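K.L.:
structure of the sequence below:
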Amino acid sequence: MIRYGQQDITQADIDAVIDVLNSSNLTQGPNIPLFEQSVLAHVGAKHAVAVNSATSALHIACLALELGPGDWLWTTPNTFVASANCALYCGAQVDFVDIDPLTYNLCPKALEQKLIAAERAGRLPKIVVPVHFSGQPCDMVAIHALGQKYGFKIIEDASHAIGGRYKDEPIGNCRYSDITVFSFHPVKIITTAEGGMAVTNQEELATRLSLLHSHGITRDAKLMARPMEGPWYYEQVALGYNYRMTDLQAALGVSQMTRLTDYVQRRHAIADRYGRLLADMPVTLPWQHPDSHSAFHLYVIRLQLGALTRSHLQVFEYFRSRDIMVNLHYIPVHTQPYYQDMGFKLGDFPQAENYYREAISIPMHPTLSEAEQDYVVEVLLEAISQ
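P.N.:
Next comes the predicted model:
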């Protein structure tokens, strides 16, 4: 079975986790700040809070930016539902902005048009969440400029994008955003099993994120309402959650970070080879903006269905019948039943819907061999030639 994505676990990773198992710190321990610092050193941000998933990171990022009832969060429909659900967790409302047909990211031009209309209606968003789909960064200069003009905060959902670059700077430096969120799920660029992180350059936001990820509890005397009663003393000063990463997970993350650059380089080599092997087939290959250096979490092709006899579903099923576990990223969020119950409907975001009807994520991960890649291409050729 060839999977569309999977983790790469080395003996060094295993040894790092075993070291924690043999220590006295299975949950909270020294590897968590070490992992946070290793990510900060790579991305160039000032503060990091490691958590148990990117979903949790999105939630506390919204809370740290004081999103709540009566507020709006806008994001892209071409994402996993967590990018939108984080607003609902806070009691806020969600809307979407259609995608750019080349990058499949949130379209700045569509965003600007929607903002103009929203300003007239008195319904501007408090937060916009651009998602760096497949690892390619959004047009953050344009989105940031609109944020300055219309007054919204920005959370970069970089769940796909650690190790990527924008304008030759690391994704995650928060130059154009308030908070950036990463995912370390096993199919992502590096893994901590489950896990995520929020990074920011703003100390006040970092303090809020830290409180929110651990029950709202602090041992920092500067944040307390009353004098310390003893070395055991702590106070709950906010309503937080148990979103903490474990030391076991962090140890794996520290080990994986040593290979981050190599992983991204390998993904680019695979993408370049796909580009050569698929160049003459009736499929649309991923377009890369010249300002971006994608982390290539995904390699998405779009079927040129007008040139094929098989349907989208038939090509997808043909792959799986040949033991290639392709996938589809993503079903547009606004077409999910839960969101349609809110009033969203087919036709609301046509570019995202058109993309969904044609897209297939083919295998892309650093352990993919050339022989396996050749087999993927062979099966695709069979699927579209019959």
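K.L.:
contacts, neighbours, all on C-alpha from now
P.N.:
Noted.
K.L.:
next one: the helix or strand harbouring residue 18 to chain centre, how far?
P.N.:
Secondary structure from DSSP states H and E places residue 18 in helix 11-21. Its chain's C-alpha centre and that of helix 11-21 lie 26 Å apart, by Cα atoms, centre = their mean, to the nearest Å.
K.L.:
repeat for stretch 228-241
P.N.:
On Cα atoms, centre = their mean, the centre of stretch 228-241 falls 32 Å from that of its chain.
K.L.:
and the gap between residue 107 and residue 330?
P.N.:
16 Å (Cα to Cα, to the nearest Å).
K.L.:
of these two, give the one with the bigger neighbour count.
P.N.:
residue 107 (22 against 19; other Cα atoms under 10 Å).
K.L.:
could you also give me the structure for this second sequence? I'd like to compare it with the first:
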Amino acid sequence: MIPYGRQSINQLDMDAVLEVLQSDFLTQGPKVPAFEKRVAEYTGSKFGIAVNSATSALHIACLSLGLKKGDLAWTTPNTFVASANCILYCGADIDFVDVDERTYNMCPDMLERKLESAQKLGRLPDVVIPVHFAGQSCDMKRIWQLSQKFGFKIIEDASHAIGGSYLDDKVGSCKYSNITVFSFHPVKIITTAEGGLATTNDESLAHKMALFRSHGVTRDPSLMSHEVEGDWYYEQIELGLNYRMTEIQGALGLSQMDKLTDFIEKRHSHRQRYDELLNGMPLVTPFQSSLCHSSLHLYPIRLKLSDISKSRSEVFKYLKDKGVGVNVHYIPVHTQPYYQKMGFKKGMFPESERYYDSAISLPLYQDITDDNLQYVCKVLKEGLV
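P.N.:
Predicted coordinates for the structure are as follows:
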């Protein structure tokens, strides 16, 4: 089976992990801070806060911005449920903004219209969470300009986008946001097995996120209410969580960062090959905005269902039966049963639903071979007949 995505691990990665296993620190040692510094320097941000998953990073990002019960946050329906669930974890209310028909990212025009309507109703969002789908950045400058006009904070969900760029900056620079969140799950660009990281340029937000990831406990005397009793002394000053990243993950992340540029170049080479091989088939290949250099986490195609006799399900099954590990990204969040119990319904965000109805993600990862790519496209062509 050719998987739709997989990690790329070599001997240098294994040696880095083994070094930690043979050291004095399996957690709360030097590797995680070094990884945080490395990612912050790479992205051009001032601070990096590593955690055990991107879901955790989204949660503490929301908490650090003060999102709470009675507040409102918006994200996109075309994402994994974690982008929305983090809002609910804080007790806040949620709504969605539909996607652009070409990029499948949050549409700035739709966002602006929704903000204008919300302003008239007196219920503007406190936080907006754009998602950089498939590795391609949203139009963050436009969204940032809207945030200045309408007064909301921004968390970039860049779970797909480590290594990508927007205009002249790396994704994660936070030039047009308060916080950016990355994922290091094995199918992402680089991996720490599980793990996530938030970048920010705001020192106060960085301190808050560091506090929330570790039980809300501090050993900083300047933050304490009482006199320090000894070297053992700590105080809990917030209701935090245990979201820490281990030294094993930090070491793997540092090793993987050495290969990030090469990984992105390989993915772009594979994308170009797909574009060549799929030319002329009844489908739409991924659009690449001139504003961005995508990290190409995914290669999602859209079937021209009116031009073929098969359904998306039939094409999907044919590919799987032939050993091609395709997937679909994503089932629109507002159509999930949990969210429908909250009042969301099909038809509310039609562009996301149209995209979902015809989408299939083809295998894409740095170590996929040209023979694999040719086989995927050969089987796809057969399956469309």
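K.L.:
I'd like the TM-score for the two structures, please.
P.N.:
Here the TM-score for the pair of chains, by TM-score structural alignment, normalised by the length of the second structure, is 0.99; 385 aligned residues with a Cα RMSD of 0.6 Å.
K.L.:
for the helix holding residue 18 of the first structure, buried residues please.
P.N.:
13, 16, 17, 20 (16 or more other Cα atoms under 10 Å).
K.L.:
distance of the residue of the first structure most remote from its centre relative to residue 237 of the first structure?
P.N.:
In the first structure, residue 229 marks the outermost C-alpha relative to the chain mean, sitting 42.2 Å out by Cα atoms, centre = their mean. Distance of residue 229 of the first structure to residue 237 of the first structure, given as Cα to Cα: 16 Å.
K.L.:
go on, residue 39 of the first structure?
P.N.:
Taking Cα to Cα, one finds residue 39 of the first structure at 28 Å from residue 237 of the first structure.
K.L.:
who's more crowded, these two?
P.N.:
residue 39 (24 against 15).
K.L.:
any idea how far the more buried one lies from residue 253 of the first structure?
P.N.:
Taken as Cα to Cα, the span from residue 39 of the first structure to residue 253 of the first structure is 9 Å.
K.L.:
mind checking what residue 54 of the first structure lines up with in the second structure?
P.N.:
By TM-score structural alignment, residue 54 of the first structure lines up with residue 54 in the second structure.
K.L.:
contacting residues around its match?
P.N.:
159, 181, 182, 183, 184, 195, 196, 197 (Cα atoms under 8 Å, 6 or more residues apart in numbering).
K.L.:
among these, which one sits closest to residue 98 of the second structure?
P.N.:
residue 159 (18.9 Å; Cα to Cα).
K.L.:
quick check: the closest one touching residue 189?
P.N.:
No: the pair residue 159 of the second structure / residue 189 is not scored as a contact, 9.4 Å apart, by Cα atoms under 8 Å.
K.L.:
let me know the closest of the buried residues of helix 11-21 of the first structure to residue 296 of the first structure.
P.N.:
residue 13 (22.3 Å).
K.L.:
for residue 136 of the second structure, see how far away the match of residue 54 of the first structure is.
P.N.:
With Cα to Cα as the criterion, residue 54 of the second structure and residue 136 of the second structure are 17 Å apart.
K.L.:
residues in contact with the residue positioned nearest the centre of the first structure?
P.N.:
The centre of the first structure sits closest to residue 159, judged by Cα atoms, centre = their mean, with a distance of 1.8 Å. Applying Cα under 8 Å, 6+ apart, one finds that residue 159 of the first structure lies in contact with 54, 131, 132, 135, 181, 182, 183, 184, 188.
K.L.:
for residue 221 of the first structure, same thing?
P.N.:
So residue 221 of the first structure contacts 227, 228 (Cα under 8 Å, 6+ apart).
K.L.:
again with residue 146 of the second structure
P.N.:
Listed by Cα under 8 Å, 6+ apart, the contact set of residue 146 of the second structure reads residue 112.
K.L.:
so it, which of the three states?
P.N.:
Following DSSP: H, G, I helix; E, B strand; the rest coil, the label given to residue 146 of the second structure is helix.
K.L.:
mind listing the helices for the stretch 51-200 of the first structure?
P.N.:
54-64, 82-89, 108-121, 140-150 (DSSP state H, counting those that start in this stretch).
K.L.:
deepest of those helices, which one?
P.N.:
helix 54-64 (a mean of 25; mean count of other Cα atoms under 10 Å).
K.L.:
that one vs the second structure, average distance?
P.N.:
With mean Cα distance after the TM-score superposition for the first structure, helix 54-64 of the first structure departs from the second structure by a mean of 0.3 Å once superposed.
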